[in-house]
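Peer 1: attaching a predicted model along with its sequence, questions to come.
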Amino acid sequence: MPDSRIVIFEDSKHLRESLQIVLNGTPGFICTGAYHNCSDLLHRIEKDRPDTVLMDIEMPGMNGIEATRIIKASFPDVHVLIQTVFSEDAYIFDAICAGASGYILKTTSLTGYIEALQNVSSGGSPMTPGIARRVMELFRANMPERPTTEKVELTAKETAVLQQLVTGKSYKMIAAAMDLSLDTIKTHIRNIYLKLQVNSNTEAVARALRDKLV
């Protein structure tokens, strides 16, 4: 399996270089670019061809939320993992609505960064402990219920998996919690996506909360 390609946008030189060194020294990862701002953003993404972008929110010029929105519009298959000092609701909600796959705080250890990037690569939506619950509350407050004539028929196992997704757990964490294989969890999640007519964890969580499926 090829190494997961990571691009970093981080204005702190120390953190940027530390992350770059750690990533390049970790099997399964390669850092193909590290930048202190988001100038010439799309050219850099096209040149570096990342699988995942590690994105700071506060940088000189364009902020990380707007950069995330632009990346997802032009490169929808590229994951964006937000890393920031901000835990305020507005930042969290805006980042997820912009298309971020996960949201971690800079208090996270370097090992925690690697685990979060591994989770994103395996289809998870990593969040610093405490953030996931706030995300649930934000979606409940901001996603209006919509009347629907279609009834979603999830199995008991699918409902349990969806509940785990809502808490922000990665596929591996869900598999461990439910004592099931990773492949079985992936099968359940594919079925959930199909039944909910969604294409990502974030959409599945939003639909689950909006329609009170869990």
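Peer 2: All right, it came through fine. Just so it is clear, the model here is predicted, and its values are computed rather than measured.

Peer 1: CA only for contacts and neighbour counts going forward, please
Peer 2: OK.

Peer 1: list the contacts for the residue most central in space within the chain?
Peer 2: By C-alpha atoms, centre = their mean, the chain has its centre lying nearest to residue 101, at 1.7 Å. Shown in contact with residue 101 (C-alpha atoms under 8 Å, 6 or more residues apart in numbering): 79-82, 120, 124-126, 202.

Peer 1: with residue 21 instead?
Peer 2: Counting by C-alpha under 8 Å, 6+ apart, residue 21 has no contacts.

Peer 1: ok, now how distant is the residue nearest to the centre of the chain from residue 67?
Peer 2: Residue 101 is 14 Å from residue 67, where distance means C-alpha to C-alpha, to the nearest Å.

Peer 1: so residue 205 touches residue 161, yeah?
Peer 2: No - with contact defined as C-alpha atoms under 8 Å, residue 205 does not count as touching residue 161 (11.0 Å).

Peer 1: neighbours of residue 18, how many?
Peer 2: Residues contacting residue 18 under the criterion other C-alpha atoms under 10 Å number 12.

Peer 1: over to the one 10 residues further on?
Peer 2: Residue 28 sits with 13 neighbouring residues when counted by other C-alpha under 10 Å.

Peer 1: just to check, it is in contact with residue 3?
Peer 2: Yes - counting by C-alpha under 8 Å, residue 28 touches residue 3, with 4.5 Å between them.

Peer 1: which parts of the lengthiest helix in the chain are buried?
Peer 2: If each helix of the chain is counted by residues according to DSSP state H, the longest one is helix 182-196. Residues 182, 185-186, 188-190, 192-193, 196 are the ones in helix 182-196 that count as buried (16 or more other C-alpha atoms under 10 Å).

Peer 1: next, the one to line up against it:
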Amino acid sequence: MISLCIIEDLIEIQKGLETIIEADSNFTLLKSYENAEDAIGELPDLRPDIVLTDINLPGKSGIDCIHELKSKIPETLFIMFTIYEDNDQVFEALKAGASGYILKNTAPQKIIEALLELYDGGSPMSPKIARKVLSSFNPNTTSNTVNELISKREQEVLLLLSKGFLYKEIADKLNISLSTVKRHLNHIYSKLQVQNKTEAVNKLYGK
């Protein structure tokens, strides 16, 4: 089961998300919050797999929330929930450590699909935001710079990936679980600001 928490101040929307999540057998909803402050105080203990958070919240924003929590719960994946598709706040959230975003008018099944994609190592976002993220990253990044950005374990995963090993084979070689491999890849994609393994490998070799 994929554990999840919601941060959304509009109760009607929060309850709608809860209904969607609780109706799917892949997920277990741990708790919902109406503000970032309460979430910041409790999430380090709950350690959910995914946090689905609005950007615009009373008090601290969803972006502030990620800034404060990312180092405390690095394994947790953050995905933004917003009414805006091409917005600087979404871009800032991704730079802060979010791994994707969902629009508030997204159909329930598409929300589930995006969350599953996120958990499986993807970064669901629109092409507009993806282009903005990629263009902000120095295209001349070398492997040395890549190695400064990602951890030693992430380097090992990326190197094996570049040699053509499958996720399961990487897990076996590094004696870690398949889900851990996927988590490492998601962090690699986020840190290198890339969308998939091909782009990540290209960054490794400075292409």
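Peer 2: That came in fine, so what should we check first? Source: prediction; values computed, not measured.

Peer 1: care to give me the TM-score?
Peer 2: Superposed pair, TM-score by TM-score structural alignment, normalised by the length of structure 2: 0.71. Supporting alignment: 178 aligned residues with a C-alpha RMSD of 3.6 Å.

Peer 1: and the next element down the chain from the longest helix of structure 1?
Peer 2: Remark: after helix 182-196 of structure 1, the chain's next helix or strand is helix 201-210, criterion DSSP states H and E.

Peer 1: which elements pack onto that following helix?
Peer 2: Here helix 201-210 of structure 1 touches helix 131-142, helix 156-166, helix 182-196, going by 3 or more C-alpha pairs under 8 Å, 6 or more residues apart in numbering; DSSP states H and E.

Peer 1: could I get the ones you listed as TSV with distance to residue 95 of structure 1?
Peer 2: As requested, those are arranged in TSV below (distance: least, C-alpha to C-alpha, whole Å):
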stretch	distance to residue 95 of structure 1
helix 131-142	11
helix 156-166	17
helix 182-196	22
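
Peer 1: let me see the ranges of the helices in structure 2.
Peer 2: 11-22, 36-46, 62-69, 88-96, 108-119, 127-136, 143-149, 152-162, 167-174, 178-192, 197-204.

Peer 1: what residues sit buried inside the last one?
Peer 2: Under the neighbour-count criterion of 16+ other C-alpha under 10 Å, helix 197-204 of structure 2 has 197, 200-201, 203-204 buried.

Peer 1: so what's the residue mapped onto residue 15 of structure 2 from structure 1 up against?
Peer 2: If you follow residue 15 of structure 2 across to structure 1 using TM-score structural alignment, you land on residue 17. If a contact means C-alpha under 8 Å, 6+ apart, then residue 17 of structure 1 has residue 34 as its contacts.

Peer 1: counterpart of residue 77 of structure 1 in structure 2?
Peer 2: Residue pairing (TM-score structural alignment): residue 77 of structure 1 is matched to residue 75 of structure 2.

Peer 1: quick check, that match in contact with residue 183.
Peer 2: Yes - using C-alpha under 8 Å, residue 75 of structure 2 is in contact with residue 183, at 7.0 Å.

Peer 1: in terms of packing, which of the two has more residues around it?
Peer 2: A count of neighbours by other C-alpha under 10 Å puts residue 183 above the other of residue 75 of structure 2 and residue 183, at 23 against 17.

Peer 1: ok, and the closest non-adjacent residue to residue 198 of structure 1?
Peer 2: Of all residues not flanking residue 198 of structure 1 in the chain, residue 204 sits nearest, at 6.1 Å (C-alpha to C-alpha, 6 or more residues apart in numbering).

Peer 1: for residue 63 of structure 1, that is, sorry about that
Peer 2: Leaving out its chain neighbours, the residue that sits closest to residue 63 of structure 1 by C-alpha to C-alpha, 6+ apart is residue 57, at 5.4 Å.

Peer 1: give me the distance between the residue lying farthest from the centre of structure 1 and residue 94 of structure 1.
Peer 2: Within structure 1, the residue lying farthest from the chain centre (C-alpha atoms, centre = their mean) is residue 149, at 30.5 Å. Per C-alpha to C-alpha, residue 149 of structure 1 is found 30 Å from residue 94 of structure 1.
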